[in-house]
Structure formats: structure tokens, C-alpha cells
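# no sequence on this one, just coordinates:
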């Protein structure tokens, strides 16, 4: 299966100016997603679609393909993501490299564990779904207003038989879309112009991977989590290369 990874990133950001090139855990925010995509197995073409030359330079330096700058009409504040992906599909198709599916990765959700993208590709291929959405599990302890004419709040669980978290099974959980990743067959984009359509699957992600950066606080949380993950990975690699300790050898 030929899979194209599209990473859309604009130069403008009203909430956090220059967000996508801000340093997070020692790297520009954009770079984290590029490196994760390049490390995925099986290999994908990794395309960054941007309207910003500085972000394009950062992306190229990180190893991503940036064959063109995104047209201005696809880089407005109100531009949806789907036309951006379809623009990329059309460009690759014109070069004789039409993908079978597209993995859409959003830079604002940079925390992805090692192996997550590999697992997503494997699940998409094995499950036979047409599209797949990354999500983190949530308990059903949710309330909602406007459930009746008196605007009384309603619980999404049985109040008189409140289950323990450990007793919940997957049919009792809700799944929150993280915005981190989507995998979609090319035909869905071409015919439905949406990242989700046809037979839809849920790709379950770890709670740690649920960060979505909209505020400075979110940026700080992502910085902390990525720093910790990088440190843990480095320590594990160092321990593995050091070999067994004397105590381990004696056992």
C-alpha cells in the first residue's frame, strides 16, 4: 500500500504567534511530527504543506518533502484541512504517485509514543476500514444540559449504579478525538471530501497522546511531556547498550 503522510502547517497563528516554529523540548514544534512520521514503518512519503517559507526551510532540514508552497487560497484562517489534503493528493497523482491512503498528522498534537504510527498503519491495513480516527478513551461520567424542555442536566451513566473505572469495558467508554492523526483511503477524500467517511474505525491512543495545543499552557504541557519521553527513551537506550550489571550477570 502506498501511503502519503500529509502534515499541514500554516505560518499564521492568532492564538500563539509563531506557534508551529516555537521551540518545544528543544526542537521547533513542527519537527517533532516530521521525525515521528519519518521513523514510521512501513516508510511513507512525508509531505509538509505550508504557505510559509521559514516553516518550509525547517521542514526540509528535518527531512520532509516540501515540493511547493501552499497556494494562498488554501492558507486562509477559514480554510478547512480537507482541501489541503486533496491538493496534495492531486499533486502526487499528477506525478504518477497517487497514494492508496493518506495519514494526516496535525502538528498541534505532537506527543506520540514510539510505535504509535506503526500501529496505526497496521490497524488501518488489517481492519479494512475506509478511514480511521485517533482517539483517547474517556469515562462515561459526563453530563449534558438541554436534555429536556426544562433544560435539566442529564448524566450519561446510570446514577444509581455508578460503575468503577476498572469495571468499564470498551462499550461503556467514550472516545475523544485527539486531532493527532487520521488515516483515510484516497477515495474518501476524492468522493466525500472529508477525512472521515465510509467504514470508520477508532484508533485508540494513550492518554499522554491527547495533548492539543491551543494555549501557552498546552505548549508548556507538551514541552514537559516530550522532554520526559525523550529522557526516558535516552535512558533506556543507554541502559540497553551498557549490557547487564554485575548483579544481573550473577543470576
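Cool, the structure landed. Quick caveat: nothing in here was measured; it's all calculated off a predicted structure.

# going by C-alpha atoms from here, please, whenever you check contacts or count neighbours.
OK.

# list the contacts for residue 12?
For residue 12, the contact set (Cα atoms under 8 Å, 6 or more residues apart in numbering) comprises residue 18.

# how about a cut-off of 6 Å?
Counting by Cα atoms under 6 Å, 6 or more residues apart in numbering, residue 12 makes contact with nothing.

# that one: which element?
Assigning secondary structure by DSSP states H and E places residue 12 outside every helix and strand.

# could you do residue 92 as well?
According to DSSP H and E, residue 92 maps onto helix 81-94.

# so for that helix, what gets flagged as buried?
Using 16 or more other Cα atoms under 10 Å as the test for burial, helix 81-94 gives 81, 82, 84, 85, 86, 88, 89.

# please compare the first structure with the one that follows:
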């Protein structure tokens, strides 16, 4: 059976929402949703949390994650890349002589991704010999035709809207963007490319709720609305 290492990254020190990764959403800390989702898959896996905080580590343990190490300071800055955080965890796995087929990065800020989505993503990646990775996406709104670089005048937008009046919204093709829901790579491919994004990265399209990523206070308020009015129903 193929095995995956789920790595949940939970650095302390969020600025937009203080202590966002352990802030209570519904009746439990935000990080717990990703731990529970990973635990509820039918995939052979280990679930590690990479954090620089003893407090975060203790909370993660209470919800069933492993904390094999505390993240070193140089990987806990605003400038530290998620790729280096992932490689650090993979190196640690090597030091323990643990072997995996896939590495999956899960960020606490996407609490509504379903276990079934993780299972389907792994299955799609496993069955595609040419693919190196798979990334969660969502439909991008608005379409690029409604966007221009910041300027005093909306000259580009005006030109685009002339085309829009002729075509109609239904004529636009669907555009997608990464949702932050998950990033999964074949283990050996990530070691080679050091990226979840290659020419052989598959897209896994999530619905609007599963694709929610909490970055700003307004996103948090929307997540609370979902918890109270949709997920709990």
C-alpha cells in the first residue's frame, strides 16, 4: 500500500489574524480541522505538524498529530519558504529511515477540504505515471478581463469591457487559481524538482466552500458563517 506523509505547517506569529492557526473556529482550533481530515482518510499515512511553538505543538498532539521536531528559527520567519519547510521535514523523515511515496502539504487556513478530496487526489496522482504532483484549485473570479494593473485611469479595463459587451459573460472560459487546499507530490519527484509546481502538476478543482482559504479577518468571518450555517446543518 502506498504511504503519504501529511505535513501540516503551523508557524506562530500570524499578523493579519493573531494566533490564527490555533484560533477557535466553531468549537475547536483551526489547525484541528486539517489534522482530523487527514486522519479520516483511508490512506496509509503519518501526520506531522511543523511548528515553532510548544503551545501549538501541544494542541496538535491533542488532536492526534505527531510533532517529531520543533521547526528551527530560520524556518519560522516571514521570509522562510514553504518548500524549505517541506524539505526540512523530508530530511527528518530520512534521518528516521521512514519511507513514503507521497508528500502532502496541508495548511491550517483551508479547514473545509474533505477527506474524500485528499483520497481522490492521491488516487489521481498515483494512477498518472506522467504527473509529478497535484494541487488544489478553485475557480478564479473575476475573470481576467475585469482586471488591470493599478493606475489612475481604467483604460485597459475600458478596452476589455468593449469586448465584453459583444461577447457576454457566458463566452468566457473558466479560469482557475490555486486554492491553498493541498499540495501533494510524489516523494522522489519533489526531491528532484523542489516544487509542487511543474509542467506535470495536475489540477484538482474544489468547490467554493472547500476552496476557501483564510488569509484576512473577512475570510475568518465567512468561515464562521459556513460553520454556523452550512457545515453544522
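Right, received. Where do you want to start? Source: prediction; values computed, not measured.

# tm score of chain vs chain?
TM-score for the superposed chains, counting by TM-score structural alignment, normalised by the length of the second structure: 0.87, backed by 224 aligned residues with a Cα RMSD of 2.3 Å.

# list the helices and strands the helix holding residue 92 of the first structure packs on?
Using 3 or more Cα pairs under 6 Å, 6 or more residues apart in numbering; DSSP states H and E as the contact test, no helix or strand touches helix 81-94 of the first structure.

# let's go with 8 Å and repeat that
With contacts taken as 3 or more Cα pairs under 8 Å, 6 or more residues apart in numbering; DSSP states H and E, helix 81-94 of the first structure sits against strand 3-9, helix 186-192.

# deepest of those, which one?
Neighbour counts (mean count of other Cα atoms under 10 Å) averaged over each of these peak at strand 3-9, with a mean of 24.

# secondary structure class of the alignment partner in the second structure of residue 136 of the first structure, three-state.
With TM-score structural alignment as the criterion, the equivalent of residue 136 of the first structure in the second structure is residue 138. Of the three states, residue 138 of the second structure takes strand according to DSSP: H, G, I helix; E, B strand; the rest coil.

# so the residue nearest to the spatial centre of the first structure, which of the three states?
Nearest residue to the geometric centre of the first structure (Cα atoms, centre = their mean): residue 180, 2.1 Å. Three-state assignment for residue 180 of the first structure (three-state DSSP): strand.

# how much space between it and residue 203 of the first structure?
Counting by Cα to Cα, to the nearest Å, the separation of residue 180 of the first structure from residue 203 of the first structure is 11 Å.

# between these two, what contacts are shared?
Contact criterion Cα under 8 Å, 6+ apart; residues bridging residue 180 of the first structure and residue 203 by contacting each: residue 134.

# re the thing from before, show me the contacts for the match of residue 136 of the first structure.
Shown in contact with residue 138 of the second structure (Cα under 8 Å, 6+ apart): 176, 177, 178, 179, 205, 206, 207, 208, 211.

# let's see 10 Å
Listed by Cα atoms under 10 Å, 6 or more residues apart in numbering, the contact set of residue 138 of the second structure reads 175-181, 203-212.

# circling back to that earlier point, verify the contact between the residue nearest to the centre of the first structure and residue 208 for me.
No. Counting by Cα atoms under 10 Å, residue 208 is not a contact partner of residue 180 of the first structure; they are 11.6 Å apart.

# common neighbours of those two, please.
Counting by Cα under 10 Å, 6+ apart, the common neighbours of residue 180 of the first structure and residue 208 are 111, 112.

# quick revisit: narrow the contacts of residue 138 of the second structure to those in helices?
The helices in this structure, assigned by DSSP state H, contain none of the contacts of residue 138 of the second structure.
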